[in-house]
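J.: Give me a model of this one.
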Amino acid sequence: MLWRRHTVYRDRAGGVVIRGEHVQRWISLAPSGRRDEILLRAGRILDGGTTAPARSETLVPLGAGSGELATACRRLLAATAADAAPPAPAAPGRTQRPGKPQRPERKGRRMSLVSWMVLACVVGVVALYAYSTARTGTR
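T.: As a prediction, this is how the structure comes out:
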């Protein structure tokens, strides 16, 4: 079963990596640099197949049985899955920025006071130009 649903390979450091594309997780077993221990690391597989850095890791004694090793692997993968759980969805079309309260949603577009002032100035300039052109044209 492991060989059918998972990809197993050696990494550059000499450890063994097991990738589960169907669960978007990876786990590696590598020498820890200490005597009689191995380093277990787990992480996510990102879109496109690249691996994200390890989210959790632990040391397991080499003398531990396969049951203890399997328990440590399950615990790391569960912690990785919990860390990668997506946040609760927000209301459609709205994003919440931390620390900033949202304004109530408006029903339609409204012009601000500044927009009205700019519009009034433009109308005034056009009217002044039309008036001065009409006045100089009659002389």
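J.: From here on, just use CA atoms for contacts and neighbour counts.
T.: OK.
J.: On the three-state scheme, residue 127 is what?
T.: helix (DSSP: H, G, I helix; E, B strand; the rest coil).
J.: er, residue 28 I mean
T.: Under three-state DSSP, the three-state class of residue 28 is strand.
J.: Just give me the neighbour total for residue 117.
T.: 11 (other Cα atoms under 10 Å).
J.: where do the helices sit along the chain?
T.: For the chain, the helices defined by DSSP state H occupy 2-5, 66-83, 113-137.
J.: number of nearby residues for residue 49?
T.: The burial count for residue 49: 10, using other Cα under 10 Å.
J.: Residue 51 now?
T.: Quick note: residue 51 (other Cα under 10 Å) scores 15 neighbours.
J.: isn't it right up against residue 27?
T.: No: judged on Cα atoms under 8 Å, residue 51 makes no contact with residue 27 at a distance of 10.4 Å.
J.: Which residues are in contact with each of those two?
T.: Counting by Cα atoms under 8 Å, 6 or more residues apart in numbering, the residues touching both residue 51 and residue 27 are residue 43.
J.: Proceed likewise with the subsequent sequence, for comparison:
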Amino acid sequence: MQTPLRQTAGELAAVLWREHTVYRERGGGVVIRGEHVRRWISLAPTGGRDQALVRAGRILDGGTTAPARLEAVVDLTSGTTELAAVCRRLLAETAADAAPSAAASTPPRRSRTRSARERGTRRTRRVRTGRHTSLGSGVVLLCVGGMVALWAYGVFCGAY
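T.: Predicted coordinates for the structure are as follows:
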């Protein structure tokens, strides 16, 4: 399955992109990287005969690959043009997922009416100035210091 998958990936890469890199994955699959379009396609063997799992994803800044956004199982006997059509669809959906929409990039508008919580008294946040230890922490420190002083007195002065 490895050799036909590698050959199919080479033919597919030539159809999809003029500039591409094809390499083998650890799991026996083949990856096609299109650096100029910042996308990748992976063909991996499945349990079925003459079938492959096609995954598509993005290439991030610095050359690392993002996890696969979409995947589909395709029949390898159908031909390179049908396989290329499936890959183009996956790549187009990956590009659409990666592009932020105009509505998502603008902050939501606030309504002119104030909510009941805003009309009521607002809580002000207490700002600490200077001292970081509270009175309770000081009392605990004094108690611990007193216990250490009693222990030292018992050890050094109590044994005569």
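J.: Output the helices of the first structure as CSV; include the columns distance to residue 16 of the first structure.
T.: Shown next, in CSV, are the helices of the first structure (distance: least, Cα to Cα, whole Å):
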stretch, distance to residue 16 of the first structure
helix 2-5, 14
helix 66-83, 13
helix 113-137, 64
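J.: Return the most buried member of those helices.
T.: Compared across the helices of the first structure, helix 66-83 shows the largest average neighbour count, a mean of 15 (mean count of other Cα atoms under 10 Å).
J.: so where is it in the second structure?
T.: Using TM-score structural alignment, helix 66-83 of the first structure corresponds to residues 80-97 of the second structure.
J.: Next, the mean deviation of that stretch compared to the first structure.
T.: Once the two are superposed, stretch 80-97 of the second structure sits an average of 0.8 Å from its aligned residues in the first structure (mean Cα distance after the TM-score superposition for the first structure).
J.: Contacts for that stretch, please.
T.: Applying Cα under 8 Å, 6+ apart, the set of residues contacting stretch 80-97 of the second structure from outside is 8, 11-12, 15-16, 39, 41, 54-58, 69-71, 74-76.
J.: In the second structure, what sits opposite residue 54 of the first structure in the alignment?
T.: Aligning on TM-score structural alignment places residue 54 of the first structure opposite residue 68 in the second structure.
J.: could you measure the spatially closest residue to its match that is not a sequence neighbour against residue 13 of the second structure, distance?
T.: In this structure, residue 68 of the second structure finds its nearest non-sequential neighbour in residue 57, 4.5 Å apart by Cα to Cα, 6 or more residues apart in numbering. Separation of residue 57 of the second structure from residue 13 of the second structure (Cα to Cα, to the nearest Å): 15 Å.
J.: So what's the residue count around residue 9 of the first structure?
T.: The number of residues packed around residue 9 of the first structure, counting by other Cα under 10 Å, is 12.
J.: do the one 3 residues further on as well
T.: Other residues near residue 12 of the first structure come to 6 when the count uses other Cα under 10 Å.
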